[in-house]
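**Student:** mind looking at a prediction? Sequence and model below.
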Amino acid sequence: MHRLQPTPLVFSALLLLVLASLRDRRRWWRTLKRLRFLLLALVFVYGWSTPGLRLVAWLWAPTEEGLRSGALQAMRLVGMLASLHCLLAGLGHERIFAGLYTLAAPLALFGAWRERCALRLVLTMDYAEALLAAPQVLRSNWRAWLDGDDGAPVGPVRLTVLPLSGWQRGLCAALLAAIGLILTGVGW
């Protein structure tokens, strides 16, 4: 999404927006509702901080280039969030975490404990979902939340590792090799 020109960016973001709303409309609109101030802030910050031709002859007017850049950044953010929403809705948490766990296998060469990292990610996502499912607890009793009584119990968490087939292993190896080449700067 980051490297797309404006016209393909708008079309792909709109397509992803439609796909995300078809997947789980209520959850997607709740996400957009929470992001509305961030999206507006992007447009305004770019509008007043990017040099260019002012919209009107006032001293504090936003620039046309800035508003366009802010709108494009907002579209990039909405497109990436919509694609993430489609991915989460299509695969489910267990398959995503199993995939991340499998992709993190080479990190063991550097001394990273992928079991702990994957478990922390699973716990964080489950805890965040439990908090988002009951937001009235945080709004009505913020002092209890600060004391640690958030009222959002998290059930037992299990990390399942899914076996990979031969072509999936080859695809993971190619993906990791491409990431390694990009990180080392080979081919630029």
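**Tutor:** Everything's here; your move. Numbering: from 1, shown residues only.
**Student:** going by C-alpha atoms from here, please, whenever you check contacts or count neighbours.
**Tutor:** Noted.
**Student:** centroid residue for the protein?
**Tutor:** Averaging the C-alpha coordinates of the chain gives a centre point, and the residue nearest to it by CA atoms, centre = their mean is residue 81 (5.0 Å).
**Student:** and that one, which of the three is it?
**Tutor:** At residue 81, secondary structure determined by DSSP: H, G, I helix; E, B strand; the rest coil is helix.
**Student:** what's the spacing between it and residue 120?
**Tutor:** Here the distance between residue 81 and residue 120 works out to 22 Å (CA to CA, to the nearest Å).
**Student:** kindly report the same for residue 176.
**Tutor:** With the distance defined as CA to CA, residue 176 ends up 22 Å from residue 120.
**Student:** and these two? Which one has more around it.
**Tutor:** Comparing residue 176 with residue 120 by other CA atoms under 10 Å, the one with more neighbours is residue 176, at 15 against 12.
**Student:** another structure for you, compare them:
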Amino acid sequence: MFPHPLIRVLSLLVMIVALAWGQPAVIAGASFVVALLLWRSGMEARRAAARLVRRLRWFFLSIVVVFGWFTPGVPALDVPALAAWLPTWEGLAAGGLRIGALALIAAAVAVCLVLTPQAALVGALRDLATPLSWLGLSRDRFAVRIGLTLAAVTALRDSPGIQAEPAAGSPWHRAASVGRVLYARALSKGETAPCEPVVIEILSPPAPWEWAIPLGLALLCGALAQM
């Protein structure tokens, strides 16, 4: 039995904030939590997590390059003649921590999206945005915008693969060609898409004991960060 949608989203935000610090102990603790979630959530959630992490592979590679080659430290290989061209152990370690944190965040987000229906997720975000009403802003409008964004992302994800005409030249030219096709598709969908209502589920309050989940997670991450 998984907790209330609001508790899920709040716990996810706590984990994201904790992992953003890149502390090894926090990453190790979050690895255990995410592994437990993947084990309990079923095959669909595991496949979604693997797919989302795989889509970040080129971003992970850029992290390795930036941290590995631009962080001062001991060269990864003991070859003095190539020392200026080699990554450093310190950079590779720092980059590895960032990659691990991002992979855990992506997996946790994928699990949350699979296990939480879209209407319930939007309702949870609406409740989470309650402080906006204290500032005179509309949390319902915020929730509607989130719902429209989720619907657009889902439609784009489920659409057939982008087919662009072969472009000569560097990979940057091919990427620009794909970008043009994607932009044209977005314009076409925006002009032809029918107006559909956005369903926002008005959630009942979480059980009192459920608030202990994000609170305990925050305390655990804080304790691990001090190690």
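**Tutor:** Looks like it came in fine. Since we're looking at a predicted model, the values are computed, not measured.
**Student:** TM-score of the superposed pair?
**Tutor:** Once superposed, the chains reach a TM-score of 0.75 (TM-score structural alignment, normalised by the length of the first structure), with 173 aligned residues with a CA RMSD of 3.4 Å.
**Student:** residue in the first structure paired with residue 141 of the second structure?
**Tutor:** Structural correspondence for residue 141 of the second structure with respect to the first structure (TM-score structural alignment): residue 116.
**Student:** A helix includes its match, no?
**Tutor:** Yes: secondary structure assignment (three-state DSSP) places residue 116 of the first structure inside a helix.
**Student:** now do the SS call for the most far-flung residue of the first structure relative to its centre.
**Tutor:** Among the C-alpha atoms of the first structure, the one farthest from their average position, using CA atoms, centre = their mean, is that of residue 57, at 38.7 Å. Secondary structure state of residue 57 of the first structure, per three-state DSSP, is coil.
**Student:** could you do the one 4 residues further on as well?
**Tutor:** Per three-state DSSP, the secondary structure class of residue 61 of the first structure is coil.
**Student:** can you find the partner of it in the second structure?
**Tutor:** Using TM-score structural alignment as the criterion, the counterpart of residue 61 of the first structure in the second structure is residue 86.
**Student:** and the helices in the second structure?
**Tutor:** Remark: helices of the second structure, listed N- to C-terminal, are 5-19, 24-41, 43-55, 57-70, 89-115, 118-128, 130-134, 139-158, 171-192, 212-225; assignment by DSSP state H.
**Student:** and the residue nearest to the centre of the first structure, how far is that from residue 60 of the first structure?
**Tutor:** Following CA to CA, the distance that separates residue 81 of the first structure from residue 60 of the first structure is 32 Å.
**Student:** equivalent analysis for residue 126 of the first structure, please.
**Tutor:** With distances defined as CA to CA, the gap from residue 126 of the first structure to residue 60 of the first structure amounts to 45 Å.
**Student:** contacting residues for the counterpart of residue 32 of the first structure in the second structure?
**Tutor:** With TM-score structural alignment as the criterion, the equivalent of residue 32 of the first structure in the second structure is residue 53. Neighbour list for residue 53 of the second structure: 103, 106-107 [criterion: CA atoms under 8 Å, 6 or more residues apart in numbering].
**Student:** if you skip the residues just before and after it, what's nearest to the alignment partner in the second structure of residue 73 of the first structure?
**Tutor:** In the second structure, the residue paired with residue 73 of the first structure is residue 98, using TM-score structural alignment. Nearest in space to residue 98 of the second structure, with sequence neighbours left out and distances taken as CA to CA, 6 or more residues apart in numbering, is residue 22 at 6.2 Å.
**Student:** isn't that neighbour right up against residue 96?
**Tutor:** No: judged on CA atoms under 8 Å, residue 22 of the second structure makes no contact with residue 96 at a distance of 9.7 Å.
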